[in-house]
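A.B. asks: What shape does this take:
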Amino acid sequence: MLLLVCPLVGYSFVQAVSLYSESSAAALQSPVLARSLSPLDGILVPTFGAFYVAVTLLFPFVAIRVLGQEKESGALRLLIQLPYRPSMLLAAKFCAVLTGWLMVSIPALSTLAAWAILGGHLAAAETLNLLFGHLLYGVLVGAIGLFTAGISDNSATAAIIALAVTIGSWLLDFTLAGRSGLSAWLAQLSLTQALRPFEQGLLSAGLVLGIAAVIGGLAALTAVWLPPATTVRTKIARSGSCVLVIAVVLAVAAQIRTSVDLSEDRRNSFSRADERLLATLRRPLVVRVNLAAEDPRYIDLRRNVLAKLERVMPDVTVILASERPNIANQADAYGQIEYVYGDRTDVSRSTSPREILPLLYALAGTQPPEPVVGDEYIGYPLVASADPTLLWFFGGLPLLIVLAWRHIRRLPSDRGSLFHQGVKPCMPARDSE
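C.D. replies: Have a look, this model is predicted:
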């Protein structure tokens, strides 16, 4: 997998740097254009996007081998008889999976060093947040692989189930994204949704708790199905309890709105002055949106205004039309957004915070804050060529991987080294009987 990840991540990095340089060439002459250039969007997300694809499609096979090979050879029955709990054995397997992910991430992590050598800018907070998101995602995919290996009789069946889960989540994301009701809830089950907030520089407590709950639940389910002597009926009964606990924790996580904006350009937040003022508005705010969920205007409104209001104001309720209204009969009403703050109401069709924030301040009877000079994101344009790094990703790093693999494979065991030196190991004497 390392040999496959090296050229995939390397080529994605080179292409990302090329596109970023083309945009930077024009931005160097215009400070306004430079503000739209963020290394998080231009370099890190595309590069680690290739790493995400490799982890989704290939890493389950690595995780399945950690447990599946012992099940097929019968060694698992011997391990279960050791004086250790199955949870200890499973914890060791998870440590092996985590170590495997850290090794697989070496090509992706080397792109950070390559970007820094080229003179690129890296913000510590948003970069670490992105790495943390990919770590959670890698452990989640590894947990899926271990669980499928635990419930399957052989590695081939486990691989089919794991790919059905990962590829099926992509299908949910493509077909149900942007819809409301049950479809919106099902779309959130996609594995892709787990990484998007991290790619936007947002650290969500509810999302982290939800991913941790799923990982812990899959570990518990694997521990339930691991002992071969337990009857299937007992395993199913215990699995039902695990699924119930996972559902409760996910329901609690869905209600947690606490999040931290770690992006350097503060794309997920209003200005600091606006946030300080909005945090003082304690009365409930109800927003009735007369738009369909798939309408691009609602998507802009959600991204630019509603999500930010929910993060900073203490009591915000958003009511979305459950279905698209009849345009012929309600042409005037469709597109209106009603804001109710206390006993005051106002209506707007805008999706821009520049128009909506003054409207909210007027409803609250307060004056807008004074803009702070120098609080804007400056951007980091850079014109560079990453073509020389192809020698590292296509030659140097794969060569080091092969050499390390050969060195590990050639390490002799204690008994093998004795035979190699011509010394016969001592054998225990037979019993006199």
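
A.B. asks: For the rest of this, base every contact and every neighbour count on C-alpha atoms.
C.D. replies: Noted.

A.B. asks: can you pull out the strands in the stretch 151-300 of the chain?
C.D. replies: Taking DSSP state E, counting those that start in this stretch, the strands of the stretch 151-300 of the chain run over residues 202-204, 259-261, 285-289.

A.B. asks: Those strands into JSON lines, with extra columns for distance to residue 160 and mean neighbour count?
C.D. replies: Putting the strands of the stretch 151-300 of the chain into JSON lines (distance: least, CA to CA, whole Å; neighbours: other CA atoms under 10 Å) gives the following:
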{"stretch": "strand 202-204", "distance to residue 160": "32", "mean neighbour count": "21"}
{"stretch": "strand 259-261", "distance to residue 160": "36", "mean neighbour count": "17"}
{"stretch": "strand 285-289", "distance to residue 160": "43", "mean neighbour count": "20"}
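
A.B. asks: So for residue 276, which of the ones you listed sits nearest?
C.D. replies: Of all the strands of the stretch 151-300 of the chain, strand 259-261 sits nearest to residue 276, with 14.7 Å by CA to CA.

A.B. asks: got a list of contacts for that closest one?
C.D. replies: 201, 202, 203, 204, 205, 206, 268, 269, 311 (CA atoms under 8 Å, 6 or more residues apart in numbering).

A.B. asks: circling back to that earlier point, would you reformat the strands of the stretch 151-300 of the chain as JSON lines and include distance to residue 16?
C.D. replies: Shown next, in JSON lines, are the strands of the stretch 151-300 of the chain (distance: least, CA to CA, whole Å):
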{"stretch": "strand 202-204", "distance to residue 16": "22"}
{"stretch": "strand 259-261", "distance to residue 16": "24"}
{"stretch": "strand 285-289", "distance to residue 16": "37"}
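
A.B. asks: Here is a second sequence; please produce its structure as well for comparison:
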Amino acid sequence: MRLPEPYRAREAPLAPLLAKELAEIVCGRALWTMLLLVCPLIGYSFAQAVSLYGEASASARQSPVLAASLSPLDGVLVPTFGAFYVAVTLLFPFVAIRVLGKEKESGALRLLVQLPYRSSTLILAKLGAVLAAWTLVSIPTVSALAIWAMMGGHLAASETVNLLFGHVLYGLLVGAIALFAATIADSSATSAIIALAVTIGSWVLDFTLAGHSGLAAFVAQLSLTQALRPFEQGLLSAGLVLGVTGAIAGLSALASVWLPPSVPTQTKCIRSVPCVLATLLALGLATQIRQSVDVTEDRRNSFPAADERLLATLRLPLIIKVNLAPEDPRYADLQRNVLAKLDRAMPNVSIILAGSHRDAASQAADDAYGEIEYSYGARLDVSRSTSPREVLPLLYTLAGVQPPAPARGDEYPGYPLVATADAALFWFVGGLPLLIAGAWWWSRRPPAKSLFTCKGAQS
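C.D. replies: So this is what the prediction gives:
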């Protein structure tokens, strides 16, 4: 007899459930196969990144200006983690599907839902197993960071932790997509197709809608590729974290609705409506939150500290009318160098993109194309510059304040390092794969006395 829900939730211990989920995912071939495939991929990307960084460092030895442009975040960390991002996008769904797909195919799911656990508890336990699997899969990437540090490379704590946090969120998001796909599909193969359709489809979505405005721009923000870009740029965005967390929670809630095999499909569809609406509401709220923190050591996403303090005191609305098309390279420069920084530094900024619907002919005939109009209070001025060196004095003039005195000692020194990581390839193609193979062999040996063993659990 099935226990009443309150009694089941009160009496069921979580430790055996978590142990069972972890044993299930560790005993499968998908996790270890992905680990073996990721090792040479990460190793090659890391070696190439260090080689290019070393060449740039050799040229910057005698030039402080060139040295200041060398950041390990851009030169080493982002390329190395980029290879990991590709692996997680294409391979990690197969690992995440393992936590549910095998049970569904073998019929063990019907027994699992009879255990004294809520469906939401079962999904959370499986999501915890997915996080544990991602942690194991990230071992080659973390070892690359350790090798870089042992070579004498610089690692800024805030940049590195922020990038790792972004990849954790992305891995959980891909895992939640795969988990939901496993609940709605009848087989692991179908689940993998659904999950890959979403992950690869997001690449196509991001590519086709890049540079558009309005509704197309909002849809483009839903692409999975957008989830990592701010972290790679050294930004910790509150809206992005809320949006990704809301998507993970929404997918997990949908998975818990679709998990019980005995519930009719029509009932599941009806119960899914509140989850979908709540997820869309969370995503909508996330797009309205613009607060973000620049965690980069070189403050590339911010103005100098003195300017930031002065801009924060300008309380009147600043309206910026940009007469440029979104695909114009000048707009990209303006957005990166001026608009995004102003939006974080000033309390009340509105940006109007006036040239978004103009074709090439109308742009050529319009003498005002390329102008950026700044309106602060009752004053207005126009500029065509995309450099903060010209825009900031213009804003100070509009506000009637004196520019701050430039502070000394805030210059980013850069971290050139002439080195090569060719020897590290032996670790990624030899030592680490051997350790992984040994751990795989050890995981196939069930303990003498255990509730959960790997016997017969291979996929």
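
A.B. asks: Quantify their similarity with the TM-score.
C.D. replies: Here the superposed chains carry a TM-score of 0.94, computed using TM-score structural alignment, normalised by the length of the first structure; 416 aligned residues with a CA RMSD of 1.2 Å.

A.B. asks: nearest to residue 40 of the first structure, of the strands of the stretch 151-300 of the first structure?
C.D. replies: strand 202-204 (11.9 Å).

A.B. asks: what about the helices in the stretch 1-150 of the first structure?
C.D. replies: With DSSP state H, counting those that start in this stretch, the ranges of helices along the stretch 1-150 of the first structure come out as 2-27, 31-34, 39, 45-73, 75-80, 86-104, 106-117, 124-151.

A.B. asks: how about a markdown table for the contacts of strand 259-261 of the first structure, with distance to residue 183 of the first structure added?
C.D. replies: A markdown table is the format used below for those (distance: CA to CA, whole Å):
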| residue | distance to residue 183 of the first structure |
| --- | --- |
| 201 | 26 |
| 202 | 24 |
| 203 | 25 |
| 204 | 22 |
| 205 | 23 |
| 206 | 20 |
| 268 | 25 |
| 269 | 28 |
| 311 | 24 |
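
A.B. asks: Show me which pair in those residues is furthest apart.
C.D. replies: Going by CA to CA, the pair spanning those furthest: 206 and 269, at 17.7 Å.

A.B. asks: Compare the strands of the stretch 151-300 of the first structure and give me the one nearest residue 210 of the first structure.
C.D. replies: strand 202-204 (9.9 Å).

A.B. asks: element containing the alignment partner in the second structure of residue 357 of the first structure?
C.D. replies: Using TM-score structural alignment, the partner of residue 357 of the first structure in the second structure is residue 392. Using DSSP states H and E, residue 392 of the second structure falls within helix 388-399.

A.B. asks: Next, the mean deviation of that helix compared to the first structure.
C.D. replies: Compared with the first structure after fitting, helix 388-399 of the second structure has a mean deviation of 0.3 Å; criterion: mean CA distance after the TM-score superposition for the first structure.

A.B. asks: And the next helix or strand past that helix?
C.D. replies: Next along from helix 388-399 of the second structure, by DSSP H and E: helix 425-426.

A.B. asks: residues in the first structure aligned with that following helix?
C.D. replies: The aligned range for helix 425-426 of the second structure is 390-391, by TM-score structural alignment.

A.B. asks: Kindly report the same for stretch 341-350 of the second structure.
C.D. replies: Counting by TM-score structural alignment, stretch 341-350 of the second structure lines up with residues 308-317 of the first structure.

A.B. asks: how far does that stretch stretch from start to finish?
C.D. replies: 13 Å (CA to CA, to the nearest Å).

A.B. asks: Neighbours of whatever residue of the second structure lines up with residue 205 of the first structure, how many?
C.D. replies: The equivalent of residue 205 of the first structure in the second structure is residue 238 (alignment by TM-score structural alignment). As a burial measure, residue 238 of the second structure scores 15 neighbours (other CA atoms under 10 Å).

A.B. asks: Over to the one 5 residues further on?
C.D. replies: The burial count assigned to residue 243 of the second structure is 24, neighbours taken as other CA under 10 Å.

A.B. asks: Same check on residue 419 of the first structure?
C.D. replies: 12.

A.B. asks: so residue 25 of the first structure sits right up against residue 384, yeah?
C.D. replies: No: here residue 25 of the first structure lies out of contact with residue 384, judged by CA atoms under 8 Å, at a distance of 9.8 Å.

A.B. asks: ok, now which ones touch the counterpart of residue 76 of the second structure in the first structure?
C.D. replies: Aligned counterpart of residue 76 of the second structure in the first structure: residue 43 (TM-score structural alignment). Residues in contact with residue 43 of the first structure (CA under 8 Å, 6+ apart) are 13, 16, 17, 20.

A.B. asks: Return the closest of these with respect to residue 31 of the first structure.
C.D. replies: Comparing those against residue 31 of the first structure with CA to CA picks out residue 20 as the nearest, at 15.6 Å.

A.B. asks: Map the closest one onto the second structure.
C.D. replies: Mapped onto the second structure by TM-score structural alignment, residue 20 of the first structure lines up with residue 53.

A.B. asks: Hmm, residue 414 and its match touching each other?
C.D. replies: No: checked against CA under 8 Å, the pair residue 53 of the second structure and residue 414 is beyond contact range at 11.9 Å.

A.B. asks: quick one: common contacting residues for the two?
C.D. replies: Counting by CA under 8 Å, 6+ apart, the contacts common to residue 53 of the second structure and residue 414 are residue 70.

A.B. asks: what's the helix holding residue 392 of the second structure packed up against?
C.D. replies: Using 3 or more CA pairs under 8 Å, 6 or more residues apart in numbering; DSSP states H and E as the contact criterion, the elements in contact with helix 388-399 of the second structure are strand 372-376, strand 379-383.

A.B. asks: Which among those is found nearest to residue 350 of the second structure?
C.D. replies: Between residue 350 of the second structure and those, the shortest gap by CA to CA is with strand 372-376, which sits at 9.8 Å.

A.B. asks: What range does that closest one cover in the first structure?
C.D. replies: The aligned range for strand 372-376 of the second structure is 337-341, by TM-score structural alignment.

A.B. asks: Mean deviation, the matching stretch versus the second structure?
C.D. replies: Mean for stretch 337-341 of the first structure is 0.4 Å (mean CA distance after the TM-score superposition for the first structure).
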